[in-house]
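Chemist: when you get a sec, could you give me coordinates for this:
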Amino acid sequence: MALVALAALAVAWGLARGVTADAGGLRSRVGAIVLDAFLCGLLAARLVHVLWHLPDYLADPVSIIRLGDGGFSITAGIVVAALYALWKTRHPVPRKPVLLGLVAGAAFWLIGGMVLFAVQRSTVSMPVAVLADLQGAPVPLDRYKGRPLVLNLWATWCGPCRREMPVLVQAQQAHPAVNFVFANQGEVAQEVLDYLHAEQMSPANVLLDAESEVMRQTGARALPTTLFFDANGRLVRAHMGELSRATLEARVREIQ
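Modeler: Model prediction:
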């Protein structure tokens, strides 16, 4: 989504400048207003989202500035960007090119995001794999069908995985109607047990994926990756990177 947003900004900036006459530095001023409007909209979108989920963010204040974690109010961002653009084009900058660029950029962002999600949803399905529990017994992932599922791909050597694990374990305890599965990628049982013992955690459904079959089937490119499936086994969200408590809670609510 970050690449889609940057591409949308490029569309907005390029179109606004392209339809502006290059006289008296107007083209540069129009481009600057589009960039500033985008940044104001981005800040507003994040701020409104944080305020909406404030109790979750207060539990981990640092996550407020962790933009890669996701969490934006698109509506608030569009409104603030438009208001800023209207204010900055009172005089003497032409208003039409700025608004035209912003509308084109917003449309590109929304449509691009929808297309990206549609492609992702059509290519990622509930993995068909048999993993092993920490005692070595086989556990087919099919066992978790019929209920919402949070499937976390992780490893003990992965710093972001270790940081987000307590948040996931707390969520597992708070949402008993949702299956949380921790599919360790490529490690042996003793490594996982040593880590959990050292961190004094005992989550349920910790499984071993010795050959990283789940990563291959889902197309995950990095750890941690967390996949959110509804009760019918359809992908609702995919998140690559560390999850904050606020984002995790929002995603869990989506699949319930």
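Chemist: from here on, just use CA atoms for contacts and neighbour counts.
Modeler: Fine.
Chemist: close enough to count as contact, H53 and S244?
Modeler: No. H53 is beyond contact range of S244, at 11.6 Å (criterion: C-alpha atoms under 8 Å).
Chemist: the more surrounded of those two?
Modeler: S244 (24 against 17; other C-alpha atoms under 10 Å).
Chemist: give the contact list for the more buried one.
Modeler: By C-alpha atoms under 8 Å, 6 or more residues apart in numbering, the residues touching S244 are 60, 63, 69, 164, 167.
Chemist: drop anything exposed from those.
Modeler: Taking 16 or more other C-alpha atoms under 10 Å as the criterion, what is buried in the contacts of S244 is 63, 69, 164, 167.
Chemist: so of those residues, which ones are in helices?
Modeler: Using DSSP state H, 164, 167 are the members of these that sit in helices.
Chemist: could the buried ones among the contacts of S244 be laid out in JSON lines, adding distance to R234?
Modeler: Shown next, in JSON lines, are the buried ones among the contacts of S244 (distance: C-alpha to C-alpha, whole Å):
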{"residue": "S63", "distance to R234": "28"}
{"residue": "D69", "distance to R234": "22"}
{"residue": "E164", "distance to R234": "24"}
{"residue": "V167", "distance to R234": "24"}
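Chemist: return the member of the buried ones among the contacts of S244 nearest to R251.
Modeler: D69 (11.7 Å; C-alpha to C-alpha).
Chemist: list the contacts of the closest one.
Modeler: D69 touches 63, 241-244, 247, counting by C-alpha under 8 Å, 6+ apart.
Chemist: doesn't F228 fall inside a strand?
Modeler: Yes. Counting by DSSP: H, G, I helix; E, B strand; the rest coil, F228 is located in a strand.
Chemist: give me the number of residues near it?
Modeler: Number of residues near F228 (other C-alpha under 10 Å) recorded here: 24.
Chemist: residues contacting it?
Modeler: Per C-alpha under 8 Å, 6+ apart, neighbours of F228: 148-151, 235-238, 251-252, 255.
Chemist: where do the strands of the stretch 51-200 of the chain begin and end?
Modeler: 130-133, 138-140, 149-154, 179-185 (DSSP state E, counting those that start in this stretch).
Chemist: so which of these is the most surrounded?
Modeler: Neighbour counts (mean count of other C-alpha atoms under 10 Å) averaged over each of the strands of the stretch 51-200 of the chain peak at strand 149-154, with a mean of 24.
Chemist: check which helices and strands it sits against.
Modeler: Where contact means 3 or more C-alpha pairs under 8 Å, 6 or more residues apart in numbering; DSSP states H and E, strand 149-154 is packed against strand 179-185, strand 225-229.
Chemist: hang on, the earlier thing: dump the strands of the stretch 51-200 of the chain to JSON lines, plus distance to A106.
Modeler: Below are those laid out as JSON lines (distance: least, C-alpha to C-alpha, whole Å):
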{"stretch": "strand 130-133", "distance to A106": "43"}
{"stretch": "strand 138-140", "distance to A106": "43"}
{"stretch": "strand 149-154", "distance to A106": "31"}
{"stretch": "strand 179-185", "distance to A106": "35"}
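Chemist: before we go on, could you also do this sequence so I can check it against the first one:
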Amino acid sequence: MNGFALGPFLFSAERLAVLLGVVIVLVGGEILARRVDPRFSRWSYLALAAGLIGARLGHVLENASAFAAEPWRALAVWQGGFSLPWAALPVAIVTILVLPRPRLAAWGVATLAAGLLAWNTIHQLTASSQPQTPLPALTLATLAGPPLALAETGGHPTVINVWATWCPPCRREMPLLAKAAQANPTVRFVFANQAEDAATIRTYLARQDLELPNVALDASQAIPRHYGTLGIPITLFVRPDGRLAASHMGEISPEQLNANLARLR
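Modeler: Purely as a prediction, here's the structure:
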């Protein structure tokens, strides 16, 4: 499974792991504030804020060439993208300033370690349990051209984007995926629209001036059922042998897209 539903909210496995780690640090800070020192409450919030800002800044700097053309994307944190090692220094500075006594700092480090352990455990479990599901034996109608036999890869890797015209994250990522399809002719891109009619899809693509290869009509939403995915957009990365290599839930960033394409190669 690519995600978890908590009431009306849908989280990818990776983001749920981060959320759990954050909750543990905040709850731990409040417990320590009541039992050890009131400063732990302020420390937990400041340490998390400093760590997240440092990790995001590190990700942007590590991918400076990708952000150079669109610097505003540095603020697009909903796309994901954080580099954990860059969080260490700002968190250490906050800890030294707010918890100057070694005993207090040790309690803070222990709280952070508990949060990191929870995050890493869920992350590793969900990453290692990624099923290498084969492509389904589906033949889907397409917007233009003959029906598409999904399992016939022709020896090429496949990227399947599960989308709909009414989905805001789908619309935001579509230009990026369209460019990637043009730039990677040896990769088969399939844009599997979910339960919309051909006229609606054609109107949307014409208005957005988008040219997409292999726009497939998944009227019965068979692809999400086959892979057991939740929500859209979902981007599936499939090896030439038809086995699933990776999946990404939610809007995908250029860095994430390029990294997963590199895995397929």
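Chemist: among the contacts of F228 of structure 1, which one sits closest to Y195 of structure 1?
Modeler: Of these, the one sitting nearest to Y195 of structure 1 (C-alpha to C-alpha) turns out to be L151, at 19.2 Å.
Chemist: return the residues in contact with the corresponding residue of structure 2 for the closest one.
Modeler: Under the alignment (TM-score structural alignment), L151 of structure 1 pairs with I160 of structure 2. By C-alpha under 8 Å, 6+ apart, the residues touching I160 of structure 2 are 189-192, 235-238.
Chemist: among these, which one sits closest to V91 of structure 2?
Modeler: Lowest distance from V91 of structure 2 to these (C-alpha to C-alpha) belongs to T235, with 33.6 Å.
Chemist: and the aligned partner of the closest one in structure 1, how many neighbours?
Modeler: Aligned against structure 1 by TM-score structural alignment, T235 of structure 2 finds its counterpart in T226. The local packing of T226 of structure 1 (other C-alpha under 10 Å) involves 23 other residues.
Chemist: that older thread, name the nearest of the contacts of I160 of structure 2 relative to T111 of structure 2.
Modeler: T235 (35.1 Å).
Chemist: give the contact list for L168 of structure 1.
Modeler: 245, 248.
Chemist: quickly note the distance from it to M201 of structure 1.
Modeler: For L168 of structure 1, the distance to M201 of structure 1 (C-alpha to C-alpha, to the nearest Å) stands at 11 Å.
Chemist: sorry, back to before: in space, what's closest to the match of T235 of structure 2 - neighbours in sequence excluded?
Modeler: Of all residues not flanking T226 of structure 1 in the chain, N152 sits nearest, at 4.4 Å (C-alpha to C-alpha, 6 or more residues apart in numbering).
Chemist: isn't the one you found right up against F182?
Modeler: Yes. Using C-alpha under 8 Å, N152 of structure 1 is in contact with F182, at 4.9 Å.
Chemist: what does A76 of structure 1 correspond to in structure 2?
Modeler: In structure 2, A76 of structure 1 lines up with W86, judged by TM-score structural alignment.
Chemist: tell me which residues touch its match, please.
Modeler: By C-alpha under 8 Å, 6+ apart, W86 of structure 2 lies in contact with 51, 54-55, 57-58.
Chemist: repeat for R263 of structure 2
Modeler: A245.
Chemist: that one looks like it's in a helix, true?
Modeler: Yes. Assessed with three-state DSSP, R263 of structure 2 lies in a helix.
Chemist: in structure 1, what sits opposite it in the alignment?
Modeler: Counting by TM-score structural alignment, R263 of structure 2 corresponds to E254 in structure 1.
Chemist: ok, now L217 of structure 2?
Modeler: Counting by TM-score structural alignment, L217 of structure 2 lines up with L208 in structure 1.
Chemist: tell me if I am right that that match is in a strand.
Modeler: Yes. Per three-state DSSP, L208 of structure 1 lies within a strand segment.
Chemist: tell me how far it lies from A5 of structure 1.
Modeler: L208 of structure 1 is 36 Å from A5 of structure 1, by C-alpha to C-alpha.
Chemist: for stretch 221-228 of structure 2, what is the distance to the chain centroid?
Modeler: In terms of C-alpha atoms, centre = their mean, to the nearest Å, the centre of stretch 221-228 of structure 2 is found 19 Å from the chain centre.
Chemist: nope, stretch 227-239 of structure 2 is what I meant
Modeler: Per C-alpha atoms, centre = their mean, the centroid offset for stretch 227-239 of structure 2 relative to its chain is 11 Å.
Chemist: that one: which residues count as buried?
Modeler: In stretch 227-239 of structure 2, counting by 16+ other C-alpha under 10 Å, buried: 227, 229-239.
Chemist: what are the boundaries of the helices in structure 1?
Modeler: Using DSSP H, helices in structure 1 cover 2-18, 26-52, 54-58, 74-88, 95-123, 159-174, 189-199, 213-218, 245-255.
Chemist: of all those helices, which lies closest to L141 of structure 1?
Modeler: Among the helices of structure 1, helix 213-218 sits nearest to L141 of structure 1 (C-alpha to C-alpha), with 9.8 Å.
Chemist: mean per-residue distance, that closest one versus structure 2.
Modeler: Compared with structure 2 after fitting, helix 213-218 of structure 1 deviates on average by 1.3 Å (mean C-alpha distance after the TM-score superposition for structure 1).
Chemist: how about that helix: buried residues?
Modeler: So for helix 213-218 of structure 1, counting by 16+ other C-alpha under 10 Å, buried means 213-215, 218.
Chemist: cool, stretch 45-56 of structure 2 as well?
Modeler: If you call a residue buried by 16+ other C-alpha under 10 Å, then stretch 45-56 of structure 2 has these buried ones: 45-56.
Chemist: residue furthest from the geometric center of structure 2?
Modeler: R101 (38.8 Å; C-alpha atoms, centre = their mean).
Chemist: aligned partner of it in structure 1?
Modeler: R101 of structure 2 maps onto H91 in structure 1, by TM-score structural alignment.
Chemist: how much space between its match and A21 of structure 1?
Modeler: For H91 of structure 1 relative to A21 of structure 1 (C-alpha to C-alpha), the value is 16 Å.
Chemist: A85 of structure 1 too?
Modeler: From A85 of structure 1 to A21 of structure 1 the distance is 18 Å (C-alpha to C-alpha).
Chemist: these two: who's more crowded?
Modeler: Higher neighbour count among A85 of structure 1 and A21: A85, with 23 against 12, using other C-alpha under 10 Å.
Chemist: look up how far A37 of structure 1 lies from that one.
Modeler: 6 Å.
Chemist: swap in D230 of structure 1?
Modeler: Taking C-alpha to C-alpha, one finds D230 of structure 1 at 36 Å from A37 of structure 1.
Chemist: could you do W157 of structure 1 as well?
Modeler: 41 Å.
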